[in-house]
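In: The sequence isn't on hand, but the structure is:
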């Protein structure tokens, strides 16, 4: 979605309906008209449903997702920015390249590799940016 589409997220899912159980959880964690990536994932975990389903419900509620855990979007200036000086080991670069399909790596693969290499998700996002590796798709369906 482009900036012009902001606030019209439900239009991405014309055949979908609000799930009251998911919405109740999201309502408790939202801040005004937005919710953090971490909070959305917490709802998915708590309800044992996919992050993608939570992302659909976030869209139907017309909430904006913020504070991507990979540092890709929704951060205030000066925070959540990539570390341009981050070091990339040969092993990490090889592992990321192995998980890449058609020039992209999924958000989920980044999370798994971060865990595997005992790195923060933000650092994996920085590494991907540094080696020009595009992260897509998002587990929540944002990108």
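Out: Yep, it's here. These numbers were taken from a predicted model, which means no experiment stands behind them.

In: make it CA atoms for all contacts and neighbour counts henceforth
Out: Will do.

In: hang on, isn't residue 41 packed against residue 51?
Out: Yes. Residue 41 sits in contact with residue 51 when judged by C-alpha atoms under 8 Å, with a separation of 5.9 Å.

In: count of residues packed around residue 20?
Out: Other residues lying near residue 20 total 10 when counted by other C-alpha atoms under 10 Å.

In: Tell me the spacing between it and residue 46.
Out: For residue 20, the distance to residue 46 under the criterion C-alpha to C-alpha, to the nearest Å works out to 15 Å.

In: another structure for you, compare them:
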């Protein structure tokens, strides 16, 4: 059995998860990475996606994060997320309506900057929606 390490996921609203983990898969801005005990230290930004945490005992927690930072060290991993929502709390129908509204905002954008911001929001919502319908889980 793999050795555990300290894992914390924090959002501006609360401490979302603080567990002894054996593995954490993180959607890093340069690509997904897997954290195991004793990982070399580094810091990276996190893109919207699902953090998959295998806690000691084998249970898997899946949490959607929207951006933030990950700080890895040999002792553990801390993620400071802009937003973090357990996947089981995401509602696909609500997100689908928000995506439709965001698509209209992109289509109606009057300037390049307004369009860029609207497209970023749409991309984030699509990432949230994808988290509500995980393939292979």
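Out: Received, thanks. Model, not experiment: these values are computed from the prediction.

In: Would you pull the TM-score for this pair?
Out: The TM-score (TM-score structural alignment, normalised by the length of structure 2) is 0.30; 83 aligned residues with a C-alpha RMSD of 5.7 Å.

In: before we move on, back to that, what sits in contact with each of residue 41 and residue 51 of structure 1?
Out: Between them, residue 41 of structure 1 and residue 51 share no neighbouring residue, with contact defined by C-alpha atoms under 8 Å, 6 or more residues apart in numbering.

In: Helices along structure 2, start to end?
Out: Along structure 2, the stretches classed as helices by DSSP state H are 92-108, 112-132.

In: how big is the angle separating the longest one from helix 92-108?
Out: Using axes from the mean of the first three to the mean of the last three C-alpha atoms, to 10 degrees, the inter-axis angle of helix 112-132 of structure 2 relative to helix 92-108 is 160 degrees.

In: Geometrically speaking, which residue is the centre of structure 2?
Out: The C-alpha lying nearest the average C-alpha coordinate of structure 2 belongs to residue 65 (C-alpha atoms, centre = their mean; 2.6 Å).

In: Pretty sure it sits against residue 85.
Out: Yes. With contacts defined as C-alpha under 8 Å, residue 65 of structure 2 counts as touching residue 85 at a distance of 6.6 Å.

In: Beyond the one helix or strand residue 55 of structure 1 maps to, next helix or strand please.
Out: For residue 55 of structure 1, the element it lies in under DSSP states H and E is helix 51-60. Where DSSP H and E defines the elements, the next helix or strand beyond helix 51-60 of structure 1 is strand 64-66.

In: what's that following strand packed up against?
Out: Under the contact criterion of 3 or more C-alpha pairs under 8 Å, 6 or more residues apart in numbering; DSSP states H and E, the helices and strands touching strand 64-66 of structure 1 comprise strand 34-36.

In: Now do the buried residues in the strand it packs on.
Out: Along strand 34-36 of structure 1, the positions that meet the burial threshold by neighbour count (16 or more other C-alpha atoms under 10 Å) are 34-36.

In: Any chance of JSON lines for those, columns distance to residue 96 of structure 1?
Out: Written out in JSON lines, the entries for these read as follows (distance: C-alpha to C-alpha, whole Å):
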{"residue": "34", "distance to residue 96 of structure 1": "31"}
{"residue": "35", "distance to residue 96 of structure 1": "29"}
{"residue": "36", "distance to residue 96 of structure 1": "25"}
